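Asks: Build me a model from this:
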Amino acid sequence: MTESEKLGLYIHIPFCRSRCAYCGFYSIEQVPSQKFIDALIREIQRKSKFFSHRSCDTVYFGGGTPSVLTVTQLNQIMSVLKSYFDILSDAEVTMEMNPCDMNYDYAAGVKALGINRVSIGVQSKENMLLKQIGRQHSAFDAKKAIKNAVKAGFTNISIDLMCELPGQTVEDFQNTLYWAVHLPITHMSVYSLIIEEGTRFHYLDQKGILARPTEGESWHMYQDMCKILPHYGMERYEISSFARKGYKSKHNTKYWVLDDYLGLGPAACSRIGRERRENLPGVKLYEKALLSDEAIPEKIEKLSEKEEMEEFCFLGLRQTVGISKGAFKKRYGKDIHVVYERVIKKLIQENFLKETDTHIYLTYQGMAHGNYAFEQFLLSV
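Replies: From the prediction side, this is the model:
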């Protein structure tokens, strides 16, 4: 079985103890009930029969906040996943965690169940900023959570950081980067704040009272990220992702190379071939459908070759390695220059793109203006 034939599993746990001011993902402020666990188990059992011929090399628990699950609840889910899917012995099994949940006993408990990678929502070293964005932990809590993960035996630890936050200075972000690179971690995702509709930050922004960094400050933060992290061994491999050697996220890479993944849980998304499916949000609707043996409310989108080709290119360009010309030809039966000759020449002339015998990739300048470069790969109707 080739890498592209292996399946990724994504399990959405849409519960949070409190809602962050910036978060646009579907979640509700409560802890998961046994009714939800039973419904999720039913979905796993129902959908697994369509993938009995495929092995799973990644499993990812996202949210929401998966660490609101008790060890007992996680054990129920993991046991059923292992019974109904062929999960490889060396599969990457990731769980997103809130530092507030990560005492040693909890970390050791989830490690014993087969979770071998944790992704911790640290966001910043500055306690004032953490409070402003609605996080419940402090920098001390985050550092202690990472220490507990190491003590529990985790050797693959990722953290999330944020920049361009309201009230965040260039110095704040620099301090957070220098602090983070000295933590015992193997991976880092750094996200710029995006104002999502329906969030508290969106409301404040609409009112004109959200004090965001200037364009110059944002550019300074971006440059600091690009210089400081590689200097300390965190190599950039995707626009927002940095890793020590051998620790790239295998699951996230599936998204960027258009490999198949199956989403389970309310609001979870799947991609199988050229078909995208999304379970509609709503925990009660989800529970009712599954526990009554009804169809899960979902949205289905079938991509045309043109639409998938566009996606293949701009997701490929998110990676520092860029678009594989061989993979493009294998997938679409034609040379990438046949489709994108004018675009490639234009972006190379603008110093946004470079080309080798095997790949086309963004330059440093191109990475900084990624959205502009991606838009050039949209094919006219």
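
Asks: contacts and neighbour counts: CA atoms only from here.
Replies: Will do.

Asks: The stretch 101-250 of the chain: strands as residue ranges?
Replies: 117-123, 157-163, 187-192, 235-238, 241-243 (DSSP state E, counting those that start in this stretch).

Asks: One more sequence to fold, the one below, so I can look at both together:
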Amino acid sequence: MARGVYIHIPFCHQICNYCDFNKVFFKNQPVDEYIEALGREMELTVEQMPEAFVNVETIFLGGGTPTALSATQIEKLLALIAKHIPLSNVKEFSSEANPDELTVEKLQALFNGGVNRLSMGVQSFDQDLLKKIGRTHSNEHVYRTIQNAKDVGFTNISIDLMYGLPGQTMEQWRHTLEKALALKLPHYSAYSLIVEPKTIFYIQYAKGKLNLPTEDLEADMYGVLMDTMEAHGVHQYEISNFAHEGFESTHNKIYWDNDEYAGFGAGAHGYLRGVRYSNVAPIKKYIELVMEGHRPLLQEHSVTKDEKLEEQMFLGLRKSAGVTHGEFEQKFGQSMASVYGETIPKLQREGLLETDAQGVRLTRKGRFVGNEVFQRFLIEDE
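Replies: Below you'll find the predicted structure:
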């Protein structure tokens, strides 16, 4: 049963140098036809498995950039969502946004259409770094857009930050955190740069032209992030996410709880009825399949019992609360100790995990090497 719905908008007015998500330049794209196709995909999927959508808690508009759409297109999209997805139990309705294209008109369209949470891609408050990573907004755009959002009625606003950027110094990172926290927002996300294939940065990296911080400096930046957020009363509830009490991202928690969600749009991923699936990515192919009455599936994979066990640990350990014994036993009918009776004690001895009567979680040391810890929970390794 889907707890959440993810809807992918693959259009951007500017392509960031680090982004590997399915996206295209907005100009000359069949945007209106794509929105119609989204509505049709939602209709087809809900018709096929209506029971999966009776308790949807969250909706998330991602991209690409949902705010690349015009206010009229946003209104059309939100009307189609309301038409095809049961909204009676939705608590959180989020949209990603770029600060320099989120006009008052678009903010009003989002708010009137039910969106109650904004996630803005700010990344840095250093203008030179913003240019290096391909961002087009200024600090003034950020300040003005946040104020406009508050004036429209938004109270749940988050911004994304990045560290480990090319040429970034600790001084620049501290400055960005200072400026971000001065905004007194309820939620912050902060991610280290990962150089992904098929990105501008990857090409530069392959040519030896990408001046990245050392691993030690990047780790120090993460440590400063955790300490600075804590000092300002913004608690860390996941490896990369920080919030004031009551403003944690419900939608992202669905992923970390390893629960099911629907994914709509070109290149979107979903997890329904025990099956992980992905949609075709080319926009014209996606539109063609959907308008012919087909779900636009590229591939499907029925998740095995072992994979579910592994994913419960990989994803759940991202949360500061970790994985509780109760939720593990409720899902799988067996204890964590019966599955990971060797792995967990070893990681404890190495200072990477801590356990108690409630469950298992990463230590501070473990957060710095999370991916290495997660790999240890592969069943074949156990």
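
Asks: Work out the TM-score between the chains.
Replies: Aligned and superposed, the two chains score 0.96 in TM-score terms (TM-score structural alignment, normalised by the length of structure 1); 377 aligned residues with a CA RMSD of 1.4 Å.

Asks: List the contacts of the aligned residue in structure 2 for R19 of structure 1.
Replies: Residue correspondence to structure 2 (TM-score structural alignment): R19 of structure 1 is matched to I15. When the contact criterion is CA atoms under 8 Å, 6 or more residues apart in numbering, the partners of I15 of structure 2 are 23-25, 134.

Asks: Just the element for the alignment partner in structure 1 of L347 of structure 2, please.
Replies: Matched across to structure 1, L347 of structure 2 falls on L347, judged by TM-score structural alignment. With elements taken from DSSP states H and E, the one containing L347 of structure 1 is helix 336-349.

Asks: My read is that the match of L347 of structure 2 contacts L353, right?
Replies: Yes: with the criterion set as CA atoms under 8 Å, L347 of structure 1 and L353 qualify as a contacting pair; they are 5.3 Å apart.

Asks: how about T176 of structure 2, what's its partner in structure 1?
Replies: T176 of structure 2 maps onto T176 in structure 1, with residues paired by TM-score structural alignment.

Asks: Counting neighbours, what do you get for its match?
Replies: 20 (other CA atoms under 10 Å).

Asks: could you list every residue that touches the closest residue to it other than its chain neighbours?
Replies: Using CA to CA, 6 or more residues apart in numbering and skipping residues adjacent in sequence, the residue nearest T176 of structure 1 is K125, 5.0 Å away. K125 of structure 1 makes contacts with 138-139, 172, 175-176, 179, as judged by CA under 8 Å, 6+ apart.

Asks: Return the member of these nearest to Q45 of structure 1.
Replies: Q45 of structure 1 lies nearest to S138 out of these, by CA to CA, at 39.4 Å.

Asks: Quickly note the distance from the closest one to K125 of structure 1.
Replies: Shown here: S138 of structure 1 relative to K125 of structure 1, a distance of 8 Å by CA to CA, to the nearest Å.

Asks: cool, C23 of structure 1 as well?
Replies: Relative to K125 of structure 1, and taking CA to CA, C23 of structure 1 is found at 19 Å.

Asks: and if you look at R277 of structure 1?
Replies: Looking at R277 of structure 1 against K125 of structure 1, where the rule is CA to CA, the gap reads 37 Å.

Asks: And S33 of structure 1, by the same measure?
Replies: Distance, S33 of structure 1 to K125 of structure 1, using CA to CA: 33 Å.

Asks: Help me confirm that I13 of structure 1 comes into contact with P66.
Replies: Yes: shown here, I13 of structure 1 and P66 form a contact pair, counting by CA under 8 Å, at 5.3 Å.

Asks: okay, these two: which has more neighbours?
Replies: I13 (30 against 24).

Asks: quick one, what contacts that one?
Replies: Under the criterion of CA under 8 Å, 6+ apart, the neighbours of I13 of structure 1 are 27, 61-66, 265-266.

Asks: Then N371 of structure 1 would be within a helix, right?
Replies: Yes: going by DSSP: H, G, I helix; E, B strand; the rest coil, the assignment for N371 of structure 1 places it inside a helix.
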